[in-house]
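Novice: any chance you can model this:
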Amino acid sequence: MTSDSALPQYEHYIDGRPTPPADGGYFPTDNPWDGKTWAMVARGNAKDVDLAVMAAHRAFEVGPWSTMTPSERGRLMWKAADLIASKAERLALIEQRDNGKLITEVVAQVRYMADYLKYYAGLADKIQSAVIPTDKKGVFAYTRYEAKGVIAIITPWNSPLTLTSWKLAPALAAGCTVVVKPSEFTSASMVELAAIFTEAGFPPGVINVVTGFGPEVGQPLVEHRKVEHIGFTGGSVAGKRIYELAASHFKTVTLELGGKSPNIVFDDADLDQAVKGVVSGIFAATGQSCQAGSRLLLQRSIHDVFIEKLLAFMKDVRLGDPSDPQTQIGPVATRPQFEKILSYIEIAKAEGAECVLGGRSRPDLGAGQFIEPTIFVKVRNEMRIAQEEVFGPVLAVIPFDDEEDAIRIGNDVAYGLAGAVWTRDLKRAMLMTDRLKAGTLWVNNYRATSFTSPFGGYKESGIGRESGIDAIKEYLHTKCVWMSSDLEVPNPFIRR
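Specialist: Coordinates of the predicted model:
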């Protein structure tokens, strides 16, 4: 328990109400801008996880949620979306205080989260099965989709509310109940969000939140016998561990993991527009985005002029207080991530890459958890700076000769989350999007996403898809029913 009674205190949210931690422990959550502790958060363990999962299980099996029609669930989701929209500024302020993201971006994300819920609210009563024409006489076969049950949602610190909504909305529309484990760095906004769903009329147990650390909360949640599916967004190392644990219990997973996405600029592109796309791809959100375009592939003939334009665009960028609407780049969200980014900058220098912008921390800003936008040239694709996810404002620039060279370099990483192509040539754009191995590809734009379009990765960037119509199927079992119209059962020793 915090000794400072002036600090807000966040409990778990279980069975429709705030719930103190079973062992009475709390931990601090700090503001990346000023480095100060602003709240205390419940430190959960396996006891809290079991309490939350069993509440979700009851709500799924016998609670009011299980007897609601899909249309009734959709109306509740719509009501929750309206409440979220009305409280967007408050939710955004809490999230921004936890992770240092720009307030202008977080407010927009929370408002868009409401649209996300409304999209899936509209899909809740449109999950249609099919009658199957079979080759068997005297039987009638059809499919039905059934909610899997209790869903574990584990989300990271960079966009906690947005990335939770990507899983929460289709899970609720499918008829599932959920237990959310937010990042220990950004727990407060998720607890606040759960209370809004209760205010909207969601029955107790449908949405539960257990806060704490991975080994103490995340692992027991993944391994719990009543959890049927795990939706995770985060790093590939943690994703692999979750996949291993899930496999040992035959649970299904949706894993949205890391990226090392290529942003490919050809010599026929509109270079001024491409510069803005490159900046959006790597320096927006302080580079703390799984889909960041952290590898800039430049056709050799425009390499130097493009770098000049890029450096000119970045010379007046504003670093500072993320609550100031004029700020363009805020602090790194966590101290461990801050130190990791700085270590990668030193690795890049040691491997022979040349730093032409940034490369330093800014101890003069806020609590000092700032890193200047950093650009490296003379990068070879085999360097660690080009192969490993830095998750910060660090751009690796790699020259290429032609389409085949760009495709080879673009695909030559363990990841396959996203990528972009900048060209005026439609044939070239089609060739590149056909052959680049990534779940999302943009042409002459970067970082656009929508609740209507699927998102996910190839290779080590994950399993399954989020968003769009098909995402709802991640939370459904498919059942096939065979009904006989024969009056007599055929020979029981011969398979029909």
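Novice: use CA for all of it now, contacts and neighbours both
Specialist: OK.
Novice: check which element follows the strand or helix carrying Ala121 along the chain.
Specialist: If you go by DSSP states H and E, Ala121 is part of helix 103-123. Going down the chain from helix 103-123, the next helix or strand is strand 131-132, by DSSP H and E.
Novice: in the helix or strand just after that next one, which residues are buried?
Specialist: Per DSSP H and E, the first helix or strand lying C-terminal to strand 131-132 is strand 139-147. Neighbour-count burial for strand 139-147 flags 145-147 (criterion: 16 or more other CA atoms under 10 Å).
Novice: off-centre distance for the helix holding Ala121?
Specialist: Helix 103-123 sits 14 Å away from the centroid of its parent chain (CA atoms, centre = their mean, to the nearest Å).
Novice: same for that helix, what does it pack against?
Specialist: helix 70-86, helix 88-99, helix 160-174 (3 or more CA pairs under 8 Å, 6 or more residues apart in numbering; DSSP states H and E).
Novice: name the nearest residue to the residue positioned nearest the centre of the chain, sequence neighbours excluded.
Specialist: The centroid of the chain falls nearest to Leu163 when counting by CA atoms, centre = their mean (3.9 Å). Spatial nearest neighbour of Leu163, chain neighbours left out: Thr155 (6.5 Å); criterion: CA to CA, 6 or more residues apart in numbering.
Novice: look up how far Val443 lies from that neighbour.
Specialist: Plainly put, Thr155 is 29 Å away from Val443 if you go by CA to CA, to the nearest Å.
Novice: following up with a second sequence; could you model it the same way so I can compare the two?
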Amino acid sequence: MGRKNMISTLTKSIYINGEWREIDSSKTHTVYNPATLEPITEVAYGGMEETKEAIEAAANAFPVWSEMTGRQRSRVLYKAAELMRKEAKRLGEILTKEQGKPLAEAIGEVKGAAGFLLWYAEEASRGYGEWIPSSVKTKRMLVVPKPIGVVGAITPWNFPSSMITRKLGPALAAGCTVVLKPSPETPLSAIEIVKIFEEAGMPAGVVNLVTGDAQAIGKEMLTNKEVKLITFTGSTAVGKYLMREAADQVKKVSLELGGHAPIIAFEDADLDKATTLSLASKFRNNGQTCICANRLYVHESIADEFTALLKEKLEKMKVGNGLDEGVDLGPLISEQAREKVESHLHDALEKGAEIVAGGNKWDGQLKGYFCPPTIVKNATDDMKVMREETFGPLFPIQTFTDEAEVIQKANNTDYGLAAYIFTENTSRTLRVAEKLEYGMIGVNDVFPSVPEAPFGGIKQSGNGKEGGHHGMSEFLEEKLISIAID
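Specialist: This next block holds a predicted model:
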């Protein structure tokens, strides 16, 4: 394919109207490897002017792209999905270098990201309308879905590939054009995905990329009338800011925000499966996942056995550079992230929690942002880790005896993204799942995110859905055409 495996020391990162811009060396941002703290490359530190140009390019490209048939648009998405899967190892290595997660996990993310493009390549031809039977003999009514227009897509660092395709896939399938702003910590995956779209034959201006000043880029997206929708994944605080600012233009926002997922392990849970999956949820991406378990409720009749098995399995997990063989957990994304985990642990210990496993500061040879995975028991509701999103490898355990009480505890949060239960009882499955106030419920399953299903939360975990046919509806407006006939 002609692209080099090595990342250069100066990487073009602004792509507008089908052209990569030269980087002004006085306006750059350094990307670091969080495992080694070594600089990888420098990318452009773009701002308002670059964003304005990108929006203009997207607006100019919108009429042609939106008027193509769904089948025509799908060909580009099919090709991009194919290229992503073909280059999964190379893209995974880049992702690991800039984000830190183990290589196998990074390659899995890239393949999952390709899966979203494949799904929406298929959905592009299924933008069905509706014929409404009229109550008036001389009237005929039809509802036609139309693409909303230019989309501003803002994506996070924790899943720098899949979060992009989960937004761009449905937007492009629907006929929208896009200006993408990736996280400053992980712009390299975004650059490679845009190159893939370019190679797949995406027309100029349909996808544009701007890296740099988050505040300036976001402000231009919010105030520019050509942007009809902002889709954002990130913190609840930033999501609230976007909602407030978008109100001036009544601009549509689609938000996937924070979470505080509980796991409830009932007395009839399969202990081996429940402990394995609990660890997989909590320590996936080292706990830097919006849907990962943040608190664990275990029925007191199985608590000792459950905790011992959890400890045994955790102590077999290896922490290190994600590019090294056999590593299960990489670094956190920043020193600030590590400090937050340590503060939550300190708070829990001060309030009576006991360490089951881990708990020490990183003493390994690598100087990156490492934090040993830790389990604590005797967690109480007043601890920060039981109330705030930790976003790191700290797992608190609280026991319970009463089903109604543990449901109340699980629901006692402003977040409502994902929740998980372990039980072999069908009646309990339905009863508890219906009462949990979350957008997604996993029953003996901690990985609910797949291209064909809707992903999203309630309460302060966001609005709108990503994934499935539901995800494409975010990028469509329904137009009523009412026709009077003789």
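Novice: what's the TM-score here?
Specialist: Once superposed, chain against chain, the TM-score is 0.96 (TM-score structural alignment, normalised by the length of the second structure); 480 aligned residues with a CA RMSD of 1.6 Å.
Novice: now stretch 417-437 of the second structure: buried residues?
Specialist: Across stretch 417-437 of the second structure, burial judged by 16+ other CA under 10 Å covers 417-423, 429, 432-433, 436-437.
Novice: residue boundaries of the strands in the stretch 201-350 of the second structure?
Specialist: 207-209, 227-233, 252-256, 261-265, 293-299 (DSSP state E, counting those that start in this stretch).
Novice: ok, Arg58 of the first structure - contacts?
Specialist: Arg58 of the first structure sits next to Gly205 when contact means CA atoms under 8 Å, 6 or more residues apart in numbering.
Novice: tell me, how many residues neighbour the spatially closest residue to Lys79 of the first structure that is not a sequence neighbour?
Specialist: Using CA to CA, 6+ apart and skipping residues adjacent in sequence, the residue nearest Lys79 of the first structure is Ala200, 5.9 Å away. The number of residues packed near Ala200 of the first structure is 18, by other CA atoms under 10 Å.
Novice: now do the contacts for Ala200 of the first structure.
Specialist: Neighbouring residues of Ala200 of the first structure by CA under 8 Å, 6+ apart: 76, 79-80, 83.
Novice: let me have the residues you listed in a markdown table, adding distance to Gln387 of the first structure and neighbour count as columns.
Specialist: Formatted as a markdown table, these follow (distance: CA to CA, whole Å; neighbours: other CA atoms under 10 Å):
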| residue | distance to Gln387 of the first structure | neighbour count |
| --- | --- | --- |
| Leu76 | 45 | 18 |
| Lys79 | 44 | 21 |
| Ala80 | 41 | 24 |
| Leu83 | 42 | 17 |
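Novice: distance of the nearest residue to Phe376 of the first structure once chain neighbours are set aside relative to Ile385 of the first structure?
Specialist: Excluding its sequence neighbours, the residue lying closest to Phe376 of the first structure (CA to CA, 6+ apart) is Cys355, at 4.5 Å. Distance, Cys355 of the first structure to Ile385 of the first structure, by CA to CA: 12 Å.
Novice: and these two? which has more neighbours close in?
Specialist: Ranked by neighbour count (other CA under 10 Å), Cys355 of the first structure and Ile385 place Ile385 first, with 27 against 19.
Novice: and for the more buried one, nearest residue in space, chain neighbours not counted?
Specialist: In space, Ile385 of the first structure is closest to Ala348, 5.7 Å off (CA to CA, 6+ apart).
Novice: show me what contacts that neighbour?
Specialist: By CA under 8 Å, 6+ apart, the contact set of Ala348 of the first structure is 354, 376, 383-385.
Novice: switch the cut-off to 10 Å
Specialist: Taking CA atoms under 10 Å, 6 or more residues apart in numbering, we find Ala348 of the first structure in contact with 354-355, 376-377, 379, 383-386, 396.
Novice: residues contacting the residue nearest to the centre of the first structure?
Specialist: Listed by CA under 10 Å, 6+ apart, the contact partners of Leu163 of the first structure are 109, 113, 153-157, 232-234, 256, 466.
Novice: what do you get for Ala247 of the second structure?
Specialist: Contacts of Ala247 of the second structure by CA under 10 Å, 6+ apart are 222, 253.
Novice: circling back: any idea how far Tyr119 of the first structure is from the residue nearest to the centre of the first structure?
Specialist: 15 Å.
Novice: of the contacts of Ala348 of the first structure, which ones are shared with the second structure?
Specialist: For those, the subset whose aligned partners also touch in the second structure (both residues aligned by TM-score structural alignment, their matches' CA atoms under 10 Å) is 354-355, 376-377, 379, 383-386, 396.
Novice: what subset of those is buried?
Specialist: Buried among those by 16+ other CA under 10 Å: 354-355, 376-377, 379, 385-386, 396.
Novice: just to revisit the earlier point, between the contacts of Ala348 of the first structure, which is nearest Ser248 of the first structure?
Specialist: When the contacts of Ala348 of the first structure are compared for distance to Ser248 of the first structure (CA to CA), Arg384 wins out at 32.3 Å.
Novice: hang on, isn't the closest one packed against Val390?
Specialist: Yes. With contacts counted by CA atoms under 10 Å, Arg384 of the first structure reaches Val390, the gap being 9.4 Å.
Novice: intersection of neighbour lists for the two?
Specialist: When CA under 10 Å, 6+ apart defines a contact, the residues bordering Arg384 of the first structure and Val390 alike are Tyr344.
Novice: identify, out of the helices and strands packed on helix 103-123 of the first structure, the most deeply packed stretch.
Specialist: helix 160-174 (a mean of 25; mean count of other CA atoms under 10 Å).
Novice: quick check: angle from that helix to strand 227-233?
Specialist: Helix 160-174 of the first structure runs at 150 degrees relative to strand 227-233, counting by axes from the mean of the first three to the mean of the last three CA atoms, to 10 degrees.
Novice: where in the second structure does helix 160-174 of the first structure fall?
Specialist: Counting by TM-score structural alignment, helix 160-174 of the first structure lines up with residues 160-174 of the second structure.
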